[in-house]
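Asks: coordinates only, sequence not included:
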C-alpha cells in the first residue's frame, strides 16, 4: 500500500516504480526518503506495548495481564510466550528481543542488579566479556557488593577479571549506597532513558553510512517547494523517467531525445546538454564557472552545483536557483513529449519563464508566515568581555568543570575554591574512567560540593560552564534517567544546612577549572584533593585575580541565567 501510494499506482493502472523500495526506506540523510518499513515499525510499536507492561505495573490493564499470563516472572522475563496466551500477549512477546537489545539497569543502591549477569554497563552481561571464569557463587553478587559504604568502587575485586576499557566504564557509574531506591530498567537508546518508538525503530534498523550525507541534507533543506526537492532527490539517484531509463525497462521504443535524433536522452543530456537547457545555462553561468559546468560528469556536476555557497542577482542561493531551474527544464521537456512541440516553450521563452518563476518563489519563501510561529532565525549576538568574577563578600566561589576525550571517552573533572580576593582555598581533580562530557560535569559539581563542605564553607557560589548540567539539576528528573542516581546525590548535598547558588559562566570565566579537569587524566582513578595549585596553573589564577577578560560573542536577546539558591 505504501509503495502504491508513493508512485500513484491505482487498481488496474500500473505505474513505474522508479526507485527500489529498499532505497525508499533509507533515512533522508543517507539517500532515501525515510519511509518506515511496516514490519520494523510494527515491531517498534509492539516493543512500546511491552515496555508499558513492564513499567506501568500500577495500571489496571497491566495488573490483569501480569496476573493472567505473567506466571510470577519479573521484568523482561515476564514476556515469555505462555501457552494459551492471548493474541496481544503473543504480540508483545515478539518484541522481547528488541527490549533486551535496548534495556539496561539504572543503578541506584545497586542491591537489585547482578554485577556479572545483568546488563548495566554493557547491553550484554559482564560475564560474556570476562577474561577469566566466573564462579557460580560470584555470579550472584550484586553491584552493591562491589562498592564501599561511601560508594567508591572496589577495583581490586574485578579489574583482573575484565578488560581495561570495561573497567573504565564501570568507574564512572554512580552508586548511592545511602539511597533506598531500587535499581530500575531504563531505555539506553534515548538520552533521557524513556522509551520512544522512534528510538526503538532506529535501534532495530541498520543505519547505513553514506559519503554523500552532506549532499542529501542539502537537498532536503533547499528553500524550494517540496516537489522540487523530491525531483532533485530522484535526479541525484539517477531515477527520473528519461527515454534512456524507459527504454532500459522496455517501456519506450527508443532511448533517443525527442529534440535531438540520435542522442540518448540521459539525465545529463536533458538537463544540461539539450539545446534549450544549454541556451539557458550559457546565459546564467559566469565565465569562470562555465568550463567546469559543461565538462563535469553527472555526479560531480550535480554535487558541485548543489554545494555552492554563492547567490544569484535576486538573492536566491545558487543551489535553490539551480534546482528550481532543473525542475522547470524537465517540466518543459515533459510538455513536449505529452503535448507536442507546439505546446513546449522556445529557449528564450523558457529562460524568461524560469527567471520569473524563481524570483516569484524566492519572494514567497521570504514572505512572513500567515500565522505566528516560532522562527528558526539565529539570535543576534554581541561582543562581551568575559572573565572570572570574585564572589560576594562573605561567600566562597567554587568553579567546576568536566572533560571527556571522545564523549564518551577518558574523562575527568576538576574544581577550585577561591575567596573574595581570588586566593586558592582548595581544589580537586578526579579521574572518572570512561564517561560522557555531561556526566563529567555532574561529577565535578558533586565532588566540588564535598570539598566545599569539608572546608567549612556555608555560603557557596558555584559556577559551571555547562548549561545542561544546571538544567538537569534544576529539573525534576524521572527516576529512570541514566544520571538519576548522581543527580539525586547532588540534590541531597545541595539541601544541606548551607547557602548555595548555582550559576552559569562562560568558559572564559572558568579557565582554572577547565585546566584542572583536563589535567585530571594524568592522575590515577578517583578524586584527589589539592591543597595548593599544581604547577602550570598559577598564571591562570593570577589573571583571574587581576580581572583579565576575553572577548566573546554572546546572545544579545537573552539575559544571563538567574542563580539558583538551595
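Replies: Yep, it's here. Quick caveat, the model's predicted, so the values are computed rather than measured. Numbering: from 1, shown residues only.
Asks: alpha carbons only for contacts and neighbour counts from here, please
Replies: Fine.
Asks: the stretch 301-450 of the chain: strands as residue ranges?
Replies: Under the criterion DSSP state E, counting those that start in this stretch, strands of the stretch 301-450 of the chain are mapped to 381-386, 396-404, 409-418, 424-435.
Asks: likewise the chain?
Replies: 103-106, 184-187, 381-386, 396-404, 409-418, 424-435, 459-464, 499-504, 526-530, 550-555, 564-565 (DSSP state E).
Asks: make JSON lines out of these and add mean neighbour count and distance to residue 441.
Replies: Compiled in JSON lines, the strands of the chain are given as follows (neighbours: other C-alpha atoms under 10 Å; distance: least, C-alpha to C-alpha, whole Å):
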{"stretch": "strand 103-106", "mean neighbour count": "25", "distance to residue 441": "19"}
{"stretch": "strand 184-187", "mean neighbour count": "23", "distance to residue 441": "21"}
{"stretch": "strand 381-386", "mean neighbour count": "14", "distance to residue 441": "21"}
{"stretch": "strand 396-404", "mean neighbour count": "29", "distance to residue 441": "4"}
{"stretch": "strand 409-418", "mean neighbour count": "28", "distance to residue 441": "7"}
{"stretch": "strand 424-435", "mean neighbour count": "25", "distance to residue 441": "10"}
{"stretch": "strand 459-464", "mean neighbour count": "24", "distance to residue 441": "8"}
{"stretch": "strand 499-504", "mean neighbour count": "20", "distance to residue 441": "12"}
{"stretch": "strand 526-530", "mean neighbour count": "17", "distance to residue 441": "14"}
{"stretch": "strand 550-555", "mean neighbour count": "14", "distance to residue 441": "22"}
{"stretch": "strand 564-565", "mean neighbour count": "14", "distance to residue 441": "17"}
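Asks: dropping in the other structure now:
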C-alpha cells in the first residue's frame, strides 16, 4: 500500500515515471503490466488507498472532479454509477468549479449534490495552497504502513481479558501462558479425548477426579488450598472459582495491587500446570511449600516490572509486607499556582476552551475576548456535533481567531487549557479536517501567539464551552461585552491554585 500511496502522490522521479507509464490519457489505470513486476500489486492496492484517502482542497488543480472522492467517501463517478455516461471524455478538475476561492457550482451539478445529500458549501477551500491528499484514518492525515494495516485488517471484538495481559507488569512469558489459558489451549486429558483418543483420565495430583481445565486450575482440593492462601494474602473473601471473577476483583484495588493480583492469577495458574507436568512426566512429588515460594517469587517479579502506585493505606501496606515486595507509595499532591496575565497594548487576548459530553460526544466551544485593561470585549459560544475533546479544543481556537479577524482584532494572544492543542497549532500539526478552516481564519491576522494555562485560570472560557455544548450543532451566539450569565471572570495577576 505504501507504493500505491506514493504512486497516487508523486513526490519523486519514480512516482512520476510510474504515472506516465501506467495512467492512460483517459485517466484510467493500465490493466497490463508492461514488463513491470510490481505494477499488479500497486494497482491492486490503489482502490483501498483511494477509499481511505481524503483531500484538503486548495486550488483544485490536482483533484479529478469525477474520479476522486473529494466531497464524500465515494467519488461522483461511483455515486452516479452509470456506464452510459462517456466517462473517458470527462477530464474536468475541481478547479473548474472554484472561482476566486469560492464555489461556483453549475445548476445541474448543484442538483446532483442535493440528490446525494452533500452540503458542498460546508467544505472549506484553502485557495492559497495546493491540493493535498490525506490519509483519513489518521487524525493528522499522515500515511503510515502501520495505519494502513490497522485500517484494512479484519477486526474482532476486544476480549474482556486483553487488558490483563497487555500490562507492562506481566512478563511476556507469563502473558503467553495467560493467552493459552483464556483460549483453553492446554492439553489436558479432556482436550486430548476430543481428538478421538480413548484415554482413561485421572488427575495426577489429587487422584480423585478426571483431568479437565476447570478441575485442574479451580476445583481440585490442592488448587482450592493454594487460591485460598493467596486470597488471604490479598485480604479477599468469597471469590467465585473462575478466571473472570478472580481477575475482575482486582478493579477494586489500587493500580499497583491490581498489577500484583493479575500477576498472582497468571503466575498461580501456570505453577499449578507446571506442578502437574512435573508430577506426570518427571515423577516429582508435589510440594505445597515450594509452589508457594515460587508463587511469591513471580509476584515479586511483577512488582519489579510495575510502575503503578498504591493507595497510601495501612491495609495495602500490610498486604505488600506479606507479599515481600517494594512499596510504591503514591506521590502526595502538591499545591501549585497559576495566573491570568493581561495582553500587551494593541493586543487582544482570546481564552478558548472546548467541551465534549463524552469522548467523542456532543461538543461545544467557548471563547472570551479581553483587551489590555482586562475589559471583556465579547464572548462566543457555539454548538458542535459529535467530536472528541481534542477536536473541540482545536475548533475553539479556530473559531476564536475567525471572529477576532472579522472584528479587526488582528494581533491576538490565544490561551487554552489544552497543552496538546496549543502544541498542535505551534508546530502546524493540526487535524487534517481543520487545516483549510485554520488557514482561512488566520490568513488576515498580523500576529498570533499561543500559550497554555491551567483550567483554574481559564474558568470563564470553560463555562462558555459547557454552555456551547447545550446548543444545537452549528448554532453560535456572540455577545458584545460581558454577558449576564458569566458571573465570574479571571482577575489579572491574581493567584489561582490547583492540586498536582
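Replies: In hand now; what should we look at? What you see is a predicted model; the values in this text were computed from it and never measured.
Asks: residue 250 of the first structure: which of the strands of the stretch 301-450 of the first structure is closest?
Replies: Closest to residue 250 of the first structure of the strands of the stretch 301-450 of the first structure is strand 409-418 (C-alpha to C-alpha; 55.3 Å).
Asks: give the contact list for residue 551 of the first structure.
Replies: For residue 551 of the first structure, the contacting residues are 383-386, by C-alpha atoms under 8 Å, 6 or more residues apart in numbering.
Asks: do you know how far it is from residue 125 of the first structure?
Replies: Using C-alpha to C-alpha, to the nearest Å, we find residue 551 of the first structure at a distance of 50 Å from residue 125 of the first structure.
Asks: just residue 193 of the first structure next, same as before
Replies: The gap separating residue 193 of the first structure from residue 125 of the first structure is 19 Å, by C-alpha to C-alpha.
Asks: ok, the two, which is more surrounded?
Replies: residue 193 (22 against 17; other C-alpha atoms under 10 Å).
Asks: which position in the second structure pairs with the more buried one?
Replies: Aligning on TM-score structural alignment places residue 193 of the first structure opposite residue 141 in the second structure.
Asks: for residue 399 of the first structure, see how far away whatever residue of the first structure lines up with residue 397 of the second structure is.
Replies: In the first structure, residue 397 of the second structure lines up with residue 445, judged by TM-score structural alignment. For residue 445 of the first structure, the distance to residue 399 of the first structure equals 9 Å [C-alpha to C-alpha].
Asks: need the contact list for the residue most central in space within the first structure.
Replies: Centroid-nearest residue in the first structure: residue 191, 8.8 Å away (criterion: C-alpha atoms, centre = their mean). Residues near residue 191 of the first structure by C-alpha under 8 Å, 6+ apart: 481-482.
Asks: how near is the closest residue to residue 362 of the first structure other than its chain neighbours to residue 522 of the first structure?
Replies: Among residues not flanking residue 362 of the first structure along the chain, residue 316 sits closest, at 6.3 Å (C-alpha to C-alpha, 6 or more residues apart in numbering). Here residue 316 of the first structure is placed at a distance of 53 Å from residue 522 of the first structure (C-alpha to C-alpha).
Asks: of those two, who's got more company?
Replies: Remark: of residue 316 of the first structure and residue 522, residue 316 carries more neighbours, 20 against 11, as counted by other C-alpha under 10 Å.
Asks: how much space between the more buried one and residue 352 of the first structure?
Replies: Computed as C-alpha to C-alpha, the residue 316 of the first structure to residue 352 of the first structure distance reads 16 Å.
Asks: would you enumerate the residues in contact with the closest residue to residue 60 of the second structure other than its chain neighbours?
Replies: Excluding its sequence neighbours, the residue lying closest to residue 60 of the second structure (C-alpha to C-alpha, 6+ apart) is residue 95, at 4.2 Å. Counting by C-alpha under 8 Å, 6+ apart, residue 95 of the second structure touches 59-61, 63.
Asks: try 10 Å this time
Replies: Counting by C-alpha atoms under 10 Å, 6 or more residues apart in numbering, residue 95 of the second structure touches 57-65, 101, 103-104, 127.
Asks: can you give me the helices for the stretch 251-400 of the first structure?
Replies: Assigned helices in the stretch 251-400 of the first structure, in chain order: 267-268, 275-284, 287-295, 298-306, 318-339, 347-366 (criterion: DSSP state H, counting those that start in this stretch).
Asks: okay, those helices in TSV with mean neighbour count and distance to residue 161 of the first structure next?
Replies: Converted to TSV, those look like this (neighbours: other C-alpha under 10 Å; distance: least, C-alpha to C-alpha, whole Å):
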stretch	mean neighbour count	distance to residue 161 of the first structure
helix 267-268	20	61
helix 275-284	17	68
helix 287-295	13	61
helix 298-306	17	52
helix 318-339	19	57
helix 347-366	15	62
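Asks: any chance of those helices in a markdown table, plus distance to residue 489 of the first structure?
Replies: Shown next, in a markdown table, are those (distance: least, C-alpha to C-alpha, whole Å):
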| stretch | distance to residue 489 of the first structure |
| --- | --- |
| helix 267-268 | 63 |
| helix 275-284 | 65 |
| helix 287-295 | 62 |
| helix 298-306 | 51 |
| helix 318-339 | 52 |
| helix 347-366 | 50 |
